[in-house]
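*Asks:* Below are the sequence and a predicted model; questions follow.
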Amino acid sequence: MVLPDYLTIPVTNENGRGVYLVGETGMTLREAQWPASPLAGWLNDDRIPGNAREVLEADARLAGITGLIRVLAEQEGANKFRAVWVLARVPGELVSVVVRDARDASHTQLQDDARFSISQARRYWARNAIVLVQSQSEAQSLSGLHRFVSAFDQPGAERDRLYRKERDDDIGLSYAWLSPDRMEG
């Protein structure tokens, strides 16, 4: 038996029903007809997108990272999400990862994402919390990088490079801004 790497938790309302656009029941449009999501590589693939994995695995602590559970968050329409939370594993431990669509990567939102990733790491006894910002175009990547630098107090930050901030507790915080060419996997 072969199972996918991920268990995916869809977004539902308080009654446990799927959330759709007004007038869209989930039955009228085939999934292939839904608008493409900016985070499609994170939503549809059975593995962490290859180039994002390459950025993560540049840190020896994250070698062999695989996703276990992903939760789609902040829905803005059918098959469009602004963020994804992933519980991943590396040999011997768990990792909490938030992936944010760069369009929503404000200074405040990135700090909130870092706090959320850390709180989930604490909840699941993970030793690493990660925030990844996925840009969709070169212009978006260049314009958003200054917010990333500001949010993480990382002067001179470069795209596609994983940074780590040591903290007082036992959970390390890492973060990276992924350029568009890093989306395909």
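*Replies:* Structure received.

*Asks:* CA atoms for contacts and neighbours, from now on please.
*Replies:* Fine.

*Asks:* Can you name the element that comes right after the top helix by length along the chain?
*Replies:* Counting by DSSP state H, the longest helix found in the chain is helix 107-123. Counting by DSSP states H and E, the element after helix 107-123 in chain order, helix or strand, is strand 128-134.

*Asks:* about what we covered before: tell me the buried residues in the longest helix of the chain?
*Replies:* 107, 110-111, 113-114, 116-122 (16 or more other C-alpha atoms under 10 Å).

*Asks:* Identify the farthest-apart pair in the residues you listed.
*Replies:* Using C-alpha to C-alpha, those span at most 23.0 Å, a distance reached by His107 and Arg122.

*Asks:* so what's Asp59 closest to, chain neighbours aside?
*Replies:* Counting by C-alpha to C-alpha, 6 or more residues apart in numbering, Leu162 is the residue found nearest to Asp59 once chain neighbours are left out, at 7.5 Å.

*Asks:* That neighbour reaches Leu178, doesn't it?
*Replies:* No - Leu162 sits out of contact with Leu178 when judged by C-alpha atoms under 8 Å, with a separation of 9.3 Å.

*Asks:* Next up, a structure to set beside the first:
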Amino acid sequence: MKEADFLIARPASDGKSQRFVLGETGFSFSGSDRPPSVMDTWTSGTGLPAGARDVLAKNPQFVDIVGLVGVPTGSHKQRPLFAGWILARASSGLVSVAIRDARDCTAGRLADDAQFATEAAQRFAAETVVILVQAATDKEAEIGRKALEKTFGTDVPELNRLYLSRRSSPPVWIASLSGKS
């Protein structure tokens, strides 16, 4: 049996297959038939997505980062999933990571994600906060990059690169990730 690399909290199920409605069309899919989401790789429990690990590893303090516990944020009834949080471990200490799907990215939602991740960092004594916007395409990632700039009042000139958003305690790092990471 293959074990997950880290734990993912999931809502309790009554054993019935949930249905997911596709827009206002009336068409619905069972959970296994629904269109893929960029958040699926984050919530699969198979570890941090490779693209995100590559971006984080460019900073020496995150070179060996691994997830410990992941939690979908927002409503459990919300499908597809648009946000999540992971408590991760690196040699530099614990890291509170918030992830937002670029398709559901606004400055207000990113501010909420940052507040959630910062409060979680304080609760679990994490030394660092990371806010990531995950996109399937460069166009979506560009939307996420602009939302990060607006939310944190800082320049984010490149996609797939980690930036220190402000000098605070704990430090907050941000990045807009393109492609399926």
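*Replies:* Arrived safely. This is a predicted model, so every value here is computed, not measured.

*Asks:* Let me know the closest of the buried residues of helix 107-123 of structure 1 to Arg89 of structure 1.
*Replies:* Ala121 (11.4 Å).

*Asks:* distance of that closest one from Arg127 of structure 1?
*Replies:* Distance of Ala121 of structure 1 to Arg127 of structure 1, given as C-alpha to C-alpha, to the nearest Å: 7 Å.

*Asks:* and if you look at Thr108 of structure 1?
*Replies:* 24 Å.

*Asks:* if I pick the closest residue in space to Glu93 of structure 1 that isn't next to it in sequence, what's in contact with it?
*Replies:* Counting by C-alpha to C-alpha, 6+ apart, Glu93 of structure 1 lies nearest to Ala126, which is 6.3 Å off, once chain neighbours are set aside. If a contact means C-alpha atoms under 8 Å, 6 or more residues apart in numbering, then Ala126 of structure 1 has 93-96, 120, 171 as its contacts.

*Asks:* So which of those residues are in helices?
*Replies:* Filtering the contacts of Ala126 of structure 1 for helices - DSSP H - leaves Gln120.

*Asks:* just the buried members of the contacts of Ala126 of structure 1?
*Replies:* Buried by 16+ other C-alpha under 10 Å: 94-96, 120, 171, out of these.

*Asks:* looking at this, Gly51 of structure 2 is in a helix?
*Replies:* Yes - membership of Gly51 of structure 2 in a helix is supported by DSSP: H, G, I helix; E, B strand; the rest coil.

*Asks:* I'd like the distance from it to Val21 of structure 2, if you could.
*Replies:* Counting by C-alpha to C-alpha - Gly51 of structure 2 and Val21 of structure 2 are separated by 30 Å.

*Asks:* What segments of structure 1 are strands?
*Replies:* In structure 1, the strands defined using DSSP state E lie at 7-9, 66-77, 80-90, 93-101, 128-134, 163-165, 172-178.

*Asks:* Packed most tightly, which of those would that be?
*Replies:* Each of the strands of structure 1 was scored by mean neighbour count; the highest is strand 128-134, a mean of 26, by mean count of other C-alpha atoms under 10 Å.

*Asks:* Just list the residues touching Leu132 of structure 1, thanks.
*Replies:* Counted by C-alpha under 8 Å, 6+ apart, Leu132 of structure 1 has contacts 97-100, 175-178.

*Asks:* Give me the aligned partner of it over in structure 2.
*Replies:* In structure 2, the residue paired with Leu132 of structure 1 is Leu132, using TM-score structural alignment.

*Asks:* Could you export the contacts of Ala126 of structure 1 as CSV, including distance to Glu74 of structure 1?
*Replies:* Shown next, in CSV, are the contacts of Ala126 of structure 1 (distance: C-alpha to C-alpha, whole Å):
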residue, distance to Glu74 of structure 1
Glu93, 27
Leu94, 23
Val95, 21
Ser96, 17
Gln120, 17
Ile171, 25
